[in-house]
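Novice: Turn this into a model:
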Amino acid sequence: MRRHLSLFADPMIAVLILATALAILLPASGDARPAAQGVSNAAIFVLFLVNGMRIARGEIARGLANWRFFLPLFAWVFGAMPLIGLGLSGLAAGFVPPLVALGFVFLGTLPSTVQSATSYTSLAGGNVALSVVGAALINMAGVFVTAPLFASLAGSASVDIGSDAIIRIGLILVLPFVIGQAVQGWTLRWLRERKGEVAWLDRLVIGIAVYVAFSGAVEQGLGAMFSAAGWAALIGLVLIYLVAATGGAWITGGVLGLVRQDRISFLFAGAQKSVAIGAPLAAILFAPEVAGFVIAPLLLYHLIQLMIAAPLAALLADRQRAGQDLG
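Specialist: Predicted coordinates:
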């Protein structure tokens, strides 16, 4: 059990820290920025092509059939979580730069993360199959839902999401995903036999997107814009968000009357937010000098959720073995 409690139990933590540190020490700026953005866009295209290949159409159909689980999960992820983010964005506005405060709205509109949600559901003794399908469906929906939902909630405060951004989303996210779905009959088995390599592809692409985004923010003076109180407020608000998300997802699963295994699946699929969608989407929606500010709450949230997920899953597993409940 001790290895699950390690700070770096999930390699994604190290990737995010390394990408952020590299952006601070050696940012892609000046003439290097367009080249870095091009590499990031190409990597994102490949990632979503692979995502389309590996999310089986049969799993999507099974998830839609289980509407009693999926519809409340969809409502929680794209309804309750964005509203919590909108409220925290208002609180953050008095402590952090406006674009960072806006990042709480962006964070709220993102789908959940598939890989870690499934892993921690398994560790906690939850319904793994349901977690895989639920998180996959939410991620697929996020490709289409997140950008318009963010634009509607952010309103005039948001960066302009015009036709150019919609075209970029279509070409870099939706098109490769659709192509992947179309060819998955020839590729699905091959990818499933190489889960380890695919997981590292995810991490590499996310690392590139985070590096490019934070490079722009560093060039704009991100560090100098924060006081110590500002950093404390940002971390505190992210912790509040994570507690509200985790507690709310667990309580909602109880109100729905889900059996314990399904309730655990709802908890991890509902409370965790995906940097795998968030960082690439921010790189497409926002200019590099803006994206780093907007994803700051997301990176903190993702790092902290990974740090607490293993201990939480271990606690749930221990309680299940002891025949206890968390309420």
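Novice: contacts and neighbour counts: CA atoms only from here.
Specialist: OK.
Novice: residue boundaries of the strands in the protein?
Specialist: Listed in chain order, the strands found in the chain under DSSP state E amount to none.
Novice: For it, which residue occupies the most central location?
Specialist: To find the centre residue of the chain, average its C-alpha atoms and take the closest one (C-alpha atoms, centre = their mean): that gives Ser274, at 1.1 Å.
Novice: Do I have it right that it meets Ser112?
Specialist: Yes - checked against C-alpha atoms under 8 Å, the pair Ser274 and Ser112 is within contact range at 5.0 Å.
Novice: Any idea how many residues pack against the closest residue to Val183 other than its chain neighbours?
Specialist: Setting aside the residues directly before and after it, Val183 is nearest to Met53 in space (C-alpha to C-alpha, 6 or more residues apart in numbering), at 6.7 Å. A total of 27 residues lie near Met53 under the criterion other C-alpha atoms under 10 Å.
Novice: how about this one, so we can line them up?
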Amino acid sequence: MKLKFDGFILALFCFIVLAYYFPQLYLWQGGQIIGLTTSIGVSLIFFFYGLKLSFQQLKVGLRNWKLHLLVQGATFVLFPLLLLPFYPFVQNELQYDFWLSFFFLAALPSTVSSSVVMVSIARGNISAAIFNASISGLIGVIITPLWMQFFLDFGEIDVFGDVYWGLIKEIIIPVIAGLLLQPYLGKWALRYNRQLTLFDKSVILLIVYCSFAESFVSGVFESMGKLYLLWTFVGVVLLFILVYGLIYVFAKFVLNFNREDCITALFCGSKKSLTHGSVFGKFLFAHSISAGLYFLPLMIFHAFQILVVTVIAQRYHREDTI
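Specialist: Next comes the predicted model:
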């Protein structure tokens, strides 16, 4: 069995190294130039996303409401509820940052492109996967900040004025604009989907660079050692396995889903979006020196979920062809 190497994962860690040794790009002009660049880039990501949305596939996928409830419930309810019991055990600032970084991961929407691709490889319910992956990001604009405001000190940041308006301005409005222009530019977006995906990843890398550069300059990583990284990795693995297992039990034995719907529930409900996480974090952790710490579990989860789900998807594919 061959596993396709994901160069984006390597690029993520390269940009962290770049942020450590060369934070000057982020510091240039007080970060205003690179901040404006990322804002424009984010808006374009979701504009292109709107251009590529298929109304027909969304309409077809809308019918399977039990599957949708399971996927969105796992994404926005199950994940956070698994982290909440550990909050009372937080005793110091480092433990708080550790827990909050995982809770941020848990509150995020599901990823779009990789979920649909994996469901397609495994021969699951593709139309339902497109619907759930697409609607998840829009729901996350509302739900993720709501979860985070219970535990994150926003300081002088106006949650509803700055955070929500920022997300609406850089996500919702561009998506709507893309949807409106889809009849004219939709075919163009699909034709150049590979190039647009490369653009998306470039913007994410820039956001990751900024977050880690600020954290490195502030010295926030100096308080953590190898044990912190080890526990982060262990926590990510355990969280993924637990969520994946619970979704499997609900889909297979409680709701009695068929094979295609089980695959879609597992792949869409157990994943988290690095794209949305990068964008949401830009507003939720504005001016926070710990932004790099908060992104760490998300990046590890992103790499781990791609590796594991790729293996599982190929296994489902082989079983279906026998």
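Novice: Drop the TM-score for these two in here.
Specialist: After superposition, the two chains reach a TM-score (TM-score structural alignment, normalised by the length of structure 2) of 0.89; 316 aligned residues with a C-alpha RMSD of 2.3 Å.
Novice: mind listing what the residue nearest to Val183 of structure 1 touches?
Specialist: Contact analysis of Met53 of structure 1 by C-alpha atoms under 8 Å, 6 or more residues apart in numbering lists Phe177, Ile179, Gly180, Gln181, Ala182, Val183, Gln184, Thr187, Leu188, Leu191.
Novice: what's stretch 201-219 of structure 2 aligned against in structure 1?
Specialist: Applying TM-score structural alignment, one finds that stretch 201-219 of structure 2 aligns to the residue range 203-221 of structure 1.
Novice: Would you indicate which residues of that stretch are buried?
Specialist: Within stretch 203-221 of structure 1, the residues that qualify as buried by neighbour count (16 or more other C-alpha atoms under 10 Å) are 203-220.
Novice: Give me the subset of those lying in helices.
Specialist: Judged by DSSP state H, the buried residues of stretch 203-221 of structure 1 include 203-219 as members of helices.
Novice: For the residue mapped onto His317 of structure 2 from structure 1, which non-adjacent residue is spatially closest?
Specialist: Across the two structures, His317 of structure 2 finds its equivalent in Ala317 of structure 1, going by TM-score structural alignment. The spatially closest residue to Ala317 of structure 1, leaving aside those adjacent along the chain, is Ala124, at 4.5 Å (C-alpha to C-alpha, 6+ apart).
Novice: Touching, Ala133 of structure 2 and Ser114? I think so.
Specialist: No - counting by C-alpha under 8 Å, no contact exists between Ala133 of structure 2 and Ser114, whose distance comes to 9.3 Å.
Novice: neighbour-wise, which of the two wins?
Specialist: Taking neighbours as other C-alpha under 10 Å, Ala133 of structure 2 and Ser114 compare with Ala133 leading, 28 against 19.
Novice: which residues does that one contact?
Specialist: For Ala133 of structure 2, the contact set (C-alpha under 8 Å, 6+ apart) comprises Ser110, Thr111, Val112, Ser113, Ser115, Val116, Cys268.
Novice: got the contact list for the match of stretch 201-219 of structure 2?
Specialist: Under the criterion C-alpha under 8 Å, 6+ apart, external residues in contact with stretch 203-221 of structure 1 comprise 12, 15-16, 19-20, 22-24, 26-29, 33, 36-37, 40, 43-44, 47, 275-276, 279-280, 282-283, 288-293.
Novice: hmm, try it at 6 Å
Specialist: By C-alpha atoms under 6 Å, 6 or more residues apart in numbering, the surrounding residues in contact with stretch 203-221 of structure 1 are 19-20, 23, 27-28, 40, 43, 276, 279-280, 288-289, 291-293.
Novice: could you flag which of those residues are buried?
Specialist: So, of those, 19-20, 23, 27-28, 40, 43, 276, 279-280, 288-289, 291-293 end up buried under the neighbour-count rule (16+ other C-alpha under 10 Å).
Novice: Map Gly125 of structure 1 onto structure 2.
Specialist: The criterion is TM-score structural alignment: under it, Gly125 of structure 1 has Arg123 as its aligned partner in structure 2.
Novice: gap between its match and Val308 of structure 2?
Specialist: 17 Å (C-alpha to C-alpha, to the nearest Å).
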